[in-house]
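>>> Could you look at this predicted model? Sequence included:
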Amino acid sequence: MKRSTVIDPQALRGAAGSAVGALKVLANEDRLLLLCQLSQGEMCVSELEEALDIHQPTLSQQLGVLRNEGVVSTRREGKNIYYSVADSSMLEILALLYRLYCPKEE
């Protein structure tokens, strides 16, 4: 009989904490939509508002959450602030969610 590998509980707890943090960020529909759109490339607030039909107050609030969590980064160009996904592991999670839940193109 094959023995199971024992995982260090402290290491597992740390990894679980990181996973829970990522899942909490993704557990909001507006944030998930923003990240899905940003996974395709950087965009400014007005472009995100138009593409996703999320209005300015909600958009700014959710982008603030993503920025505070270190999930997105920003760069300023003139009056515009451009957002992009900064966390490569988040891109992998988004790709998996896309494969599992998004409609297949015919």
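The structure has been received and is ready for your questions. No experiment lies behind these values; they were computed from the predicted model shown.
>>> all contacts plus neighbour counts: C-alpha atoms, from now on.
Will do.
>>> how about the residue positioned nearest the centre of the chain, secondary structure?
Geometric centre of the chain, nearest residue: Leu35, 4.3 Å, by Cα atoms, centre = their mean. Secondary structure, DSSP: H, G, I helix; E, B strand; the rest coil: Leu35 is helix.
>>> List the contacts of it.
Contacts for Leu35 (Cα atoms under 8 Å, 6 or more residues apart in numbering) come out as 85, 94.
>>> Relative to Ser18, how far out is it?
18 Å (Cα to Cα, to the nearest Å).
>>> Cys36 too?
Noted for Cys36: a distance of 20 Å to Ser18, by Cα to Cα.
>>> Leu97 too?
The value you get for Leu97 to Ser18, if Cα to Cα is used, is 18 Å.
>>> Check it against this one:
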Amino acid sequence: MALPQLSPDLNDDELDRIADKAATASNFLKAISHEGRLMILCHLVTGEKSVTELEELLAARQAAVSQQLSRLRLEGLVIPRREGKTIYYRLADDRPRKMLECVYELFCQDD
């Protein structure tokens, strides 16, 4: 996929569409820019997890995990499911997985 070419000859509708997409991308990047949220997404790539499981995996307090999950839910990146008293979370779509693959390629592979 090619990046959009910004040029003076773009009409207002095209510029508005690009600006809307930029705002959406910016919100997505803000949502994943926290280490805790990024780690939650990493764990959810392998499948649905309960809040308790995420607390244990992250060695974090329930309040901290719930706060980060709330932000991810607000941005539409995770979906909750309640089973009795337990709440499970899963990825809402493939965007986080694609982003994590990109981050891994950029920052985690050896030279």
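Structure received. For clarity, every value in this text was computed on a predicted model and none was experimentally measured.
>>> Now check the second structure for the residue matching Ile81 of the first structure.
In the second structure, the residue paired with Ile81 of the first structure is Ile87, using TM-score structural alignment.
>>> same check, this time on Glu49 of the first structure
So Glu49 of the first structure corresponds to Glu55, using TM-score structural alignment.
>>> How about Leu100 of the first structure?
Alignment note: Leu100 of the first structure maps to Leu106 in the second structure; criterion TM-score structural alignment.
>>> From Ala23 of the second structure, how far out is that match?
Leu106 of the second structure is 23 Å from Ala23 of the second structure, by Cα to Cα.
>>> what do you get for Leu69 of the second structure?
21 Å.
>>> what ranges do the strands span in the first structure?
Secondary structure of the first structure, counting by DSSP state E: strands at 43-44, 72-77, 80-85.
>>> mean deviation of the shortest one from the second structure?
Once the two models are superposed, strand 43-44 of the first structure sits on average 0.2 Å from its counterpart in the second structure (mean Cα distance after the TM-score superposition for the first structure).
>>> what's that strand packed up against?
With contacts defined as 3 or more Cα pairs under 8 Å, 6 or more residues apart in numbering; DSSP states H and E, the packing partners of strand 43-44 of the first structure are strand 80-85.
>>> buried residues in the strand it packs on?
82-85 (16 or more other Cα atoms under 10 Å).
>>> Just put these in CSV and tack on distance to Gln56 of the first structure.
What follows is these, written out as CSV (distance: Cα to Cα, whole Å):
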residue, distance to Gln56 of the first structure
Tyr82, 15
Tyr83, 15
Ser84, 18
Val85, 19
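>>> Could you single out the nearest of the residues you listed to Val71 of the first structure?
Val85 (6.0 Å; Cα to Cα).
>>> Read off where the lengthiest helix in the first structure ends up in the second structure.
Looking across the first structure with DSSP state H, the single longest helix is helix 9-26. Alignment of helix 9-26 of the first structure against the second structure: residues 15-32, by TM-score structural alignment.
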